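Q: Sequence first, then the predicted structure, then my questions.
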Amino acid sequence: MSAVAWTATGSLAAWLWLLLGQGFFWRTDVRLPPREEPDVWPSVGVVVPARDEAAVLAESLPSLLAQDYPGRADVFLVDDGSSDGTGELARTLAERHGGLPLTVGSPGEPPAGWTGKLWAVRHGIGLARARDPEYLLLTDADIAHEPDSLRRLVAAARGGGGKGYDLVSQMARLRVESPWERLVVPAFVYFFAQLYPFRWIARKGARTAAAAGGCVLLRTDAAERARIPDTIRQAVIDDVALARAVKGSGGHIWLGLADGVDSVRPYPRLADLWRMVSRSAYAQLRHNVPLLVGTVAGLAVVYLVPPVALIAGLATGSRAAAVAGGLAWLVMTATYLPMLRYYRQPLTLAPLLPGTAFLYLLMTVDSAVQHYRGRGAAWKGRTYTRPDPTAPEPSPEQP
């Protein structure tokens, strides 16, 4: 057999493994666990870090304030140095819509060794703890919640198969309206699930740990045990780092796809989506060049080789290359269909997954290039480079 045929056969073998041996990552039926509403509802502190979010806050914050929750719940929006009037708008929305009580705070600029978001989260948790909540809901400023969202999250956390969960996270349904969003966004969630199979995350003995930062319900004592957010203060991919810290300290965690939790942030252009992915892709690879090379090679073999082998095989008369490439592409396409259904997108997009994977490959390489140019993970006027292991521990008296 030719080199192309052998490579295509390797790709087919990889896809058969992914189909059956990677936690059935491609299925979209991992939703909130079975739950039974408690007799007494625990108190919850809702922490919302926000930096220059005036454009989306009018769609998201009222949904939090309108939560139909039987217990006590307080919302703490932390204005992280916004220049667009985010804090003032939050107060106006609370006065206009009513609902859950809202506190708006501001921690000032983050000290060295902290990302802005986690510094804001720390301040918000400090405000919430003054009310002694049993749970903390960490949610982003662009996330809209259905009225029963908090109620369902708490009930699921209290149930947890009879044992309860220390962390329950839902991956918010991202916006898919523009052509680029339809092409890139479902694939983003598909790739994430491939890296962190949801079924493995809930296993206590498994090493796999991840969360989705837009919606994380966290038991307060579990946060204290894992020293959240202090232990992850430099993390750019803070949701995965948070889940690892909680699970590493003995916590039981769960992550699944959301119903009734939606991102309202638009990414209408390819450039917007490119920045979203590239700002953290190289951090995901721990700023490691060999890992970057291996990832690029893996993406090429798994996603790009199948269509190339099929076309090359048909063009050269290599039946082995065409058959192996075609079967690998078919398995790839089949595993992507459930995610497209979840996002209510045309199934005809499924065969285009190799092209989307190529875009992600380029975004990953660009992320590394930006890092070595000194731009790191840039977000809303701040740039984060490789975490500094010598950064000082935060003092206990800080809020």
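A: Looks like it arrived, so ask away. Numbers count the residues shown, from 1 in each chain.
Q: going forward, measure contacts and count neighbours with C-alpha atoms only.
A: Noted.
Q: Can you classify Ser60 by secondary structure?
A: Here Ser60 is helix, with the state taken from DSSP: H, G, I helix; E, B strand; the rest coil.
Q: Quick one: residues contacting it.
A: For Ser60, the set of contacting residues under the criterion of CA atoms under 8 Å, 6 or more residues apart in numbering consists of 141-145, 264.
Q: can you rerun that using 7 Å?
A: By CA atoms under 7 Å, 6 or more residues apart in numbering, Ser60 lies in contact with 141-144.
Q: which one is it nearest to, not counting chain neighbours?
A: The shortest distance from Ser60 to any residue other than its chain neighbours is 4.3 Å, reached at Ala144 (CA to CA, 6 or more residues apart in numbering).
Q: The one you found: neighbouring residues, count only.
A: Applying other CA atoms under 10 Å, we find 28 other residues in the vicinity of Ala144.
Q: again with Pro346
A: Quick note: Pro346 (other CA under 10 Å) scores 11 neighbours.
Q: Which parts of the stretch 1-150 of the chain are strands?
A: Listed in chain order, the strands of the stretch 1-150 of the chain (DSSP state E, counting those that start in this stretch) span residues 44-50, 73-79, 102-105, 135-139, 143-145.
Q: Contacts for the biggest strand by length in the chain, please.
A: Among the elements of type strand in the chain, defined by DSSP state E, the one spanning the most residues is strand 253-263. Contacting residues not belonging to strand 253-263 are listed as 30-32, 142-146, 149, 165-175, 198, 201-202, 211, 247 [CA under 7 Å, 6+ apart].
Q: and it, how far from the chain's centre?
A: Its chain's C-alpha centre and that of strand 253-263 lie 10 Å apart, by CA atoms, centre = their mean, to the nearest Å.
Q: Tell me the buried residues in it?
A: The neighbour-count check on strand 253-263 (16 or more other CA atoms under 10 Å) flags 253-259, 261-263 as buried.
Q: Check it against this one:
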Amino acid sequence: MRHTATVSALLWICAVSLLAWLWLLLCQGYFWRTDVRLPPGAEPARWPAVAVVVPARDEAAVLPRSLPSLLAQEYPGRARIFLVDDNSTDGTGESAAELGRAPGGLPLTVLSAPEPAPGWTGKLWAVRHGIERARETDPAYLLLTDADIAHEPDSLRALVAAAEGGGYDLVSLMARLRVDSAWERLIVPAFVYFFGQLYPFRWVNRRGGRTAAAAGGCVLLRTAAAERARIPESIRGAVIDDVSLAREVKRGGGHIWLGLAERVDSVRPYPRLADLWRMVARSAYAQLRHQPLILLGTVLGLALVYLAPPAGLLTGLVRGEGALALTGGATWLLMAGSYVPMLRHYRQTLWLAPLLPLVAALYLLMTVDSAVRHYRGRGASWKGRTYPKPAAGPAADEGAHTSDERIPRAAPEQP
């Protein structure tokens, strides 16, 4: 009797999971597709001025692989780079200045930011100093890009052409993350897959839609839109600053666009599981607004959507329950199939697709660990700084998304 009840309950759970996957695949903005790429734009008659702002904290190791790509931008208009050294201890500022001495590149200004004021995250405090100095050059656009992001020579040109041609106030590209180590190949494509599930790019790009998101590694922002949205002051306490930035721009009436990058790459390595674990755990609980009930719902949702199908298939095969095995297997197949386009985008073997439940389980554990860290007083931490739960208010409410997604929140900010 107990055996029958257990099988029956698991069959119902797998059936609900199957319905959930059908809904996700058909009604969640086709998040699994990877064809949302930078739209081509006609070259403007006059190229607008651009200021590139790069916050950098202890980035001396990656700057030689990223900063030269910005210096080498083939941009027809006026452009200047402002790199803000955020209290680095590894010679980041000196390294940047040395790289900037190479002849023929865009002009580079290296700034030093003081320690963040109360209520500010270190990155946004550095961005604030960079934008303040950049405004002296009267730029029409600000390119906010991380110190570990490498750009192809035509990247800035393509971003501006897309913004001008489409009338966008914000254009953001999800940089292609590094997938060299075994752990990176297993976990990184799923990061982008989960991000797209949370923030379907087609919904983000829809005029008048409520979903707002950006990828913080590469954001081209119209200066007028930044001023209307009071960027970065309005998001000064946001740990997940890219989504908060997009939300504020869209809330101010701006038109935003987000898609996958083909010629913008992250050069930061995450060779070990521990490196990736820290990257996710540092902000995952902030994504859930530091709410235990949302955490519980996320854990249950991930278990239902990702873990129940393989459990149903294996249990059905072991116990000879054909209906259970069929339901669990069909759901697992749908799940794996939806992951194939992202694996192709990252040029990875398709044999990784059936491992998506394992990766989801790892992200689940990372999210729980993020909550444990928070309640132990370690909060969201990055490079020697720890940020406690922010006070209530518009600047701190980085988790109060305006999107209408109804799936578990599990993806952290872009590394």
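A: Yes, it's here. Remember, predicted model here, so these are calculated numbers, not experimental data.
Q: about what we covered before: looking at the strands of the stretch 1-150 of the first structure, which is nearest to Leu347 of the first structure?
A: When these are compared for distance to Leu347 of the first structure using CA to CA, the nearest one is strand 143-145, at 26.4 Å.
Q: Mean per-residue distance, the closest one versus the second structure.
A: Its aligned residues in the second structure lie a mean 0.2 Å from strand 143-145 of the first structure after superposition (mean CA distance after the TM-score superposition for the first structure).
Q: Could you pull up the residues touching the equivalent of Ala20 of the second structure over in the first structure?
A: Using TM-score structural alignment as the criterion, the counterpart of Ala20 of the second structure in the first structure is Ala14. Contacts for Ala14 of the first structure were tallied using CA under 7 Å, 6+ apart; they are Val302.
Q: roughly how far apart are Gly216 of the second structure and Ala79 of the second structure?
A: Applying CA to CA, to the nearest Å, one obtains 20 Å for the distance of Gly216 of the second structure from Ala79 of the second structure.
Q: same deal with Gly167 of the second structure?
A: Distance check for Gly167 of the second structure against Ala79 of the second structure: by CA to CA, it reads 20 Å.
Q: Likewise for Pro390 of the second structure?
A: Noted for Pro390 of the second structure: a distance of 35 Å to Ala79 of the second structure, by CA to CA.
Q: Settle it for me: which of the two has more neighbours?
A: When neighbours are counted by other CA under 10 Å, Pro390 of the second structure and Ala79 differ, and Ala79 comes out ahead with 24 against 18.
Q: Trace the more buried one over to the first structure, please.
A: The criterion is TM-score structural alignment: under it, Ala79 of the second structure has Ala73 as its aligned partner in the first structure.
Q: Please name the spatially closest residue to that match (chain neighbours excluded).
A: That would be Val44: by CA to CA, 6+ apart, it lies 4.7 Å from Ala73 of the first structure.
Q: burial count for that neighbour?
A: Close neighbours of Val44 of the first structure, defined as other CA under 10 Å, add up to 27.
Q: ok, it to Val121 of the first structure distance?
A: Where Val121 of the first structure is concerned, Val44 of the first structure sits at a distance of 15 Å (CA to CA).
Q: for Val369 of the first structure, same thing?
A: Spatial separation of Val369 of the first structure from Val121 of the first structure under the definition CA to CA is 29 Å.
Q: do Pro111 of the first structure as well
A: Here Pro111 of the first structure is placed at a distance of 14 Å from Val121 of the first structure (CA to CA).
Q: Just want to know which of the two has more residues nearby.
A: Val121 (27 against 10).
Q: What ranges does the stretch 201-350 of the second structure have for its strands?
A: Under the criterion DSSP E, counting those that start in this stretch, the stretch 201-350 of the second structure carries strands at the ranges 218-222, 256-266.
Q: Give the other helices and strands that the first one contacts.
A: What that stands for is strand 218-222 of the second structure. Contacting strand 218-222 of the second structure under the criterion 3 or more CA pairs under 7 Å, 6 or more residues apart in numbering; DSSP states H and E are the following elements: strand 141-145, strand 170-176.
Q: Number of residues surrounding the residue mapped onto Ala9 of the second structure from the first structure?
A: For Ala9 of the second structure, the aligned position in the first structure is occupied by Ala3, per TM-score structural alignment. The number of residues packed near Ala3 of the first structure is 10, by other CA under 10 Å.
Q: The one 3 residues further on too?
A: Around Trp6 of the first structure sit 16 other residues, with neighbours defined as other CA under 10 Å.
Q: most remote residue from the first structure's center?
A: Gly317 (43.9 Å; CA atoms, centre = their mean).
Q: That residue pairs with which position in the second structure?
A: In the second structure, the residue paired with Gly317 of the first structure is Gly320, using TM-score structural alignment.
Q: Report the contact partners of that match.
A: Contacts of Gly320 of the second structure (CA under 7 Å, 6+ apart): none.
Q: got it, and the one 4 residues further on?
A: Residues in contact with Leu324 of the second structure (CA under 7 Å, 6+ apart) are 11, 312-313, 316.
Q: In TSV: these, plus distance to Leu288 of the second structure and neighbour count.
A: Output for the contacts of Leu324 of the second structure, formatted as TSV (distance: CA to CA, whole Å; neighbours: other CA atoms under 10 Å):
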residue	distance to Leu288 of the second structure	neighbour count
Leu11	30	25
Gly312	28	28
Leu313	31	24
Gly316	34	22
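Q: Can you name the residues that contact Ile311 of the first structure?
A: If a contact means CA under 7 Å, 6+ apart, then Ile311 of the first structure has Ala322 as its contacts.
Q: oh, I was asking about Ala96 of the second structure
A: Leu63 are the contacts of Ala96 of the second structure under CA under 7 Å, 6+ apart.
Q: how about a cut-off of 10 Å?
A: For Ala96 of the second structure, the contacting residues are 56, 59-60, 63-64, 67-68, 83-85, 108-110, taking CA atoms under 10 Å, 6 or more residues apart in numbering as the criterion.
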